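Peer 1: just a sequence and a predicted model for now, questions to come.
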Amino acid sequence: MINCQKLFRSNFLVLLFILGSINVTKAQSKEDRLREISKEVGIPGMQIAYAKGSKMQVYTHGTKRFDTADAVDKHTRFQAASLTKVVAAYTFFRLLDKGVIELDKPLLSYYSYDRLTNTTGAEKITARMVLTHRTGLLNWEGDVPSATWRATPLTLQFEPGTDYMYSGEGFYFLQETLEHITKKSFQALVEEEVLQPLGLKYSNIVWNDTLESNAAYGHYSLEKPRRLGKYAKTNAAYTLYTTAEDYTKFVQKVFFEGFGLKKSTHNLLLERSAEAKKGKEIDPTDKHVPCALISRMQINEKGTAYWHTGSNPGFRCFFITYPATKETLVAFMNTDEGFPAMKKIMQLLLDNKQTFWAYDWRLGELD
């Protein structure tokens, strides 16, 4: 007589083995595809985090510097480039909630920024305009971050508040304003308002030498490494060193929970606040990527997501997050040629039955 209980148990164990094998195969296939993407695009090293709810998967591939065996790991520090601006915006809102600064009060009424002393119309610039890139200031005016750049007077390309132009100069103006009001360095503000409260142990807003042992080198292209980038002066627009895992934690706590913010402030920073423009004239695709006060938005078939890209010399990176599904994807790549991988990575790790305007709008470029 057949022992039904034993047979059932045996078949059940076989089923568990098959299901486990399928899961392992899926995990391997994503890692294999990421390696293929890295090879297709020519990326020396990359670090990617995908999270849904409380579960996170970190993928690493390649090396910190081409032609070495020094592998990227989950704690390797990458330059976050313009993803720094999102951290700077959150720092601003933390101080807004404390009554330190207002969103729509002209910044020059707080601080006489010497680079705008003789710039007619600059007295209209507010924090809201900085956060939505409507100051009229160029991205950079001069050889940032040299002393000559810091001494270069700023010009306006249009009346503040009347048009869109992506601007790192605006964020640096806001940084110095906050430093003047609080009598603290921007480094101290970010550490006190962001890094420490959120427990971001693998993030620094400026270079220090303890990072050197596990820092990624930037590259011109696959086989052409740059010098190790060491930003000694904090800049709200681009000097964050971090990991994909740490940055994902930041995004989830801020965008999903409004950590450390009043509920009304959390709602405010996620609202559609201004329109973006691909070029001088309005483009039909601009409507898909308006500005929130903390980042860009993506409006497509799946609803609303928030995103930002970053481009420092030798680095390309991005994040995109979906509040409705509690999904976040963060990717860091250590080459100037990394952006063609952006859409491929989103298609692999997210629902690919959607238009990724975060990439398609300007092929990943924001500035």
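Peer 2: Received, thanks. Predicted, not measured: the structure shown is a model, and the values here were computed from it. Numbering: from 1, shown residues only.

Peer 1: from now on I want contacts and neighbour counts done on CA atoms only, so please keep to that.
Peer 2: OK.

Peer 1: could you measure from the residue nearest the centre of the chain over to residue 322?
Peer 2: Residue closest to the average C-alpha location in the chain (Cα atoms, centre = their mean): residue 83, at 2.8 Å. Separation of residue 83 from residue 322 (Cα to Cα, to the nearest Å): 17 Å.

Peer 1: once you drop chain neighbours, what's closest to the residue nearest to the centre of the chain?
Peer 2: The spatially closest residue to residue 83, leaving aside those adjacent along the chain, is residue 310, at 5.5 Å (Cα to Cα, 6 or more residues apart in numbering).

Peer 1: list the contacts of the one you found.
Peer 2: The neighbourhood of residue 310, defined by Cα atoms under 8 Å, 6 or more residues apart in numbering, consists of 80-83, 316-318, 365-366.

Peer 1: wait, a helix at it?
Peer 2: No - judged by DSSP: H, G, I helix; E, B strand; the rest coil, residue 310 forms no part of a helix; its state is strand.

Peer 1: show me where the chain has helices.
Peer 2: 4-41, 84-97, 127-131, 147-151, 168-182, 186-190, 196-198, 244-251, 263-270, 340-349, 357-360 (DSSP state H).

Peer 1: deepest of the ones you listed, which one?
Peer 2: helix 127-131 (a mean of 25; mean count of other Cα atoms under 10 Å).

Peer 1: now the helices of the chain in CSV, with distance to residue 141?
Peer 2: Shown next, in CSV, are those (distance: least, Cα to Cα, whole Å):
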stretch, distance to residue 141
helix 4-41, 31
helix 84-97, 18
helix 127-131, 16
helix 147-151, 7
helix 168-182, 8
helix 186-190, 21
helix 196-198, 33
helix 244-251, 29
helix 263-270, 28
helix 340-349, 28
helix 357-360, 26
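
Peer 1: next up, a second structure to put side by side with the first:
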Amino acid sequence: MPKVFSRRQFLNHSRKAFVSLSAFSLVSLYRNRSVFCADKIIAHLEAQVPALMEAELIPGLGLAIIQNGELFWTRGFGVRNRYTKKPVGDNTIFAAASLNKPLFAYAVLKLVEQGKLDLDAPLSKYTAKPYISDARIQLINIRKVLSHTSGFPNWSGNNPLSIKFPPGTKFSYSGEGYLYLQKVVQDITQQPIDEYLRQQILAPLEMNSSSLVWRTAYQSIASDGHDRKGKPIPMSQPKRGSAAGSLRTTATDYAKFLIAMMGSGKVDSPILTQDSLEEMLRSQIKINQFLDWGLGWGLERLEGNKFFWHWGDLGTFKSFTIASRELKTGIVIFTNSQNGLKICPKIVSQAIGGKHPAFNFSMIDY
């Protein structure tokens, strides 16, 4: 008589099967030109990701995988809203949260290339009056903001903004630093940050579904967020752009940005030059044995390979991306759940291989 699994037993069995194939990543299969095996891995992802999602009460997920510097595979899983059951598709809009930060850093480095900003000049040089009264504001520059060594807290809330430690002396993740730099960029370009990024980065990279402010068109294609118990919570609709986290986008669109990170251009093109990309991915501050921070990106060393990565957390939307410029591979994962990051390590391991130290970063809330 065939063995009958309970729902819980089936989900546990599926998770074990998913992990068992982690050694056979698409990276290794692509190198061996094993199209048949790659198709099997994709089929396995299509079968097992829904089981992982169901086990963690994650209603919807958007996934994009890059191989050889090209979009290899993209897929929407689950639903945009637990109750309406409208499916996640390739055009489903997610809140990217802090995945906005590397995109903004990229745009800032383009201004540096053009000679409009200096990485190491005090940001106060570009403002009509000091951002705050603390004299140490003179020590804060672009490099310190993008590497999270500015001395600012993550968020000041209702308290007056203050510098918590001497700028440049240690790592402390800060959204406030990005808002300071956003003000400088807006003053230099004489444009709101959402319009500047649209013209200089999003449109040239054909990230046509992406915006730092809400679009009316999103109403019919945006996902809702969900709390830990699966209760739907509508996505916020930003009216003003924030360099720290207002990006609304799709997994496919964000993959186009990762692909740009793997190439190089000229000063007068939308793509950063080789020198700028190398500076962006150069360690600015060491975090631990495996992790550093560059300009906008977290940096990871794994088995002789270098990866750049970031996570996003808007409460009921969680996201993760990691890629390698040298290996020309990467992955984007967007979820519409407060539980979303719980399954990202398994998906990343399956798609690009390895157990990544980035998932041990202290600020990631599973």
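Peer 2: Nice, thanks for sending it over. Source: prediction; values computed, not measured.

Peer 1: re the thing from before, the residue nearest to the centre of the first structure contacts residue 241, correct?
Peer 2: No - applying Cα atoms under 8 Å, one finds residue 83 of the first structure not in contact with residue 241, separated by 10.0 Å.

Peer 1: what do we get in the first structure for residue 149 of the second structure?
Peer 2: The pairwise alignment with the first structure assigns residue 149 of the second structure to residue 134, based on TM-score structural alignment.

Peer 1: hmm, its match is touching residue 168, no?
Peer 2: No - in this structure residue 134 of the first structure lies outside contact range of residue 168 using Cα under 8 Å: 11.4 Å.

Peer 1: next one: the aligned partner of residue 48 of the second structure in the first structure from residue 75 of the first structure, what distance?
Peer 2: Aligned by TM-score structural alignment, residue 48 of the second structure pairs with residue 33 of the first structure. Look at residue 33 of the first structure and residue 75 of the first structure: by Cα to Cα, they are 22 Å apart.

Peer 1: ok, residue 66 of the first structure next?
Peer 2: Residue 66 of the first structure is 18 Å from residue 75 of the first structure, by Cα to Cα.

Peer 1: which one's more surrounded, these two?
Peer 2: Neighbours were counted for residue 66 of the first structure and for residue 75 using other Cα atoms under 10 Å; residue 66 has more, 22 against 18.

Peer 1: the more buried one contacts residue 225, correct?
Peer 2: Yes - Residue 66 of the first structure is within contact range of residue 225, at 6.4 Å (criterion: Cα under 8 Å).

Peer 1: list the contacts of the match of residue 48 of the second structure.
Peer 2: Applying Cα under 8 Å, 6+ apart, we find residue 33 of the first structure in contact with residue 348.

Peer 1: if you set the cut-off to 10 Å instead, what comes out?
Peer 2: 39, 344-345, 348 (Cα atoms under 10 Å, 6 or more residues apart in numbering).

Peer 1: same deal with residue 296 of the first structure?
Peer 2: Shown in contact with residue 296 of the first structure (Cα under 10 Å, 6+ apart): 86, 131-132, 270, 272-276, 288-290, 305-309, 320, 358, 366.

Peer 1: what's the answer for residue 98 of the first structure, then?
Peer 2: Here residue 98 of the first structure is in contact with 92, 261-262 (Cα under 10 Å, 6+ apart).

Peer 1: picking that back up, mind checking which of the contacts of residue 296 of the first structure land in strands?
Peer 2: Counting by DSSP state E, the contacts of residue 296 of the first structure place 305-309, 320 in strands.

Peer 1: just give me the closest of those residues to residue 160 of the first structure.
Peer 2: residue 308 (22.6 Å; Cα to Cα).
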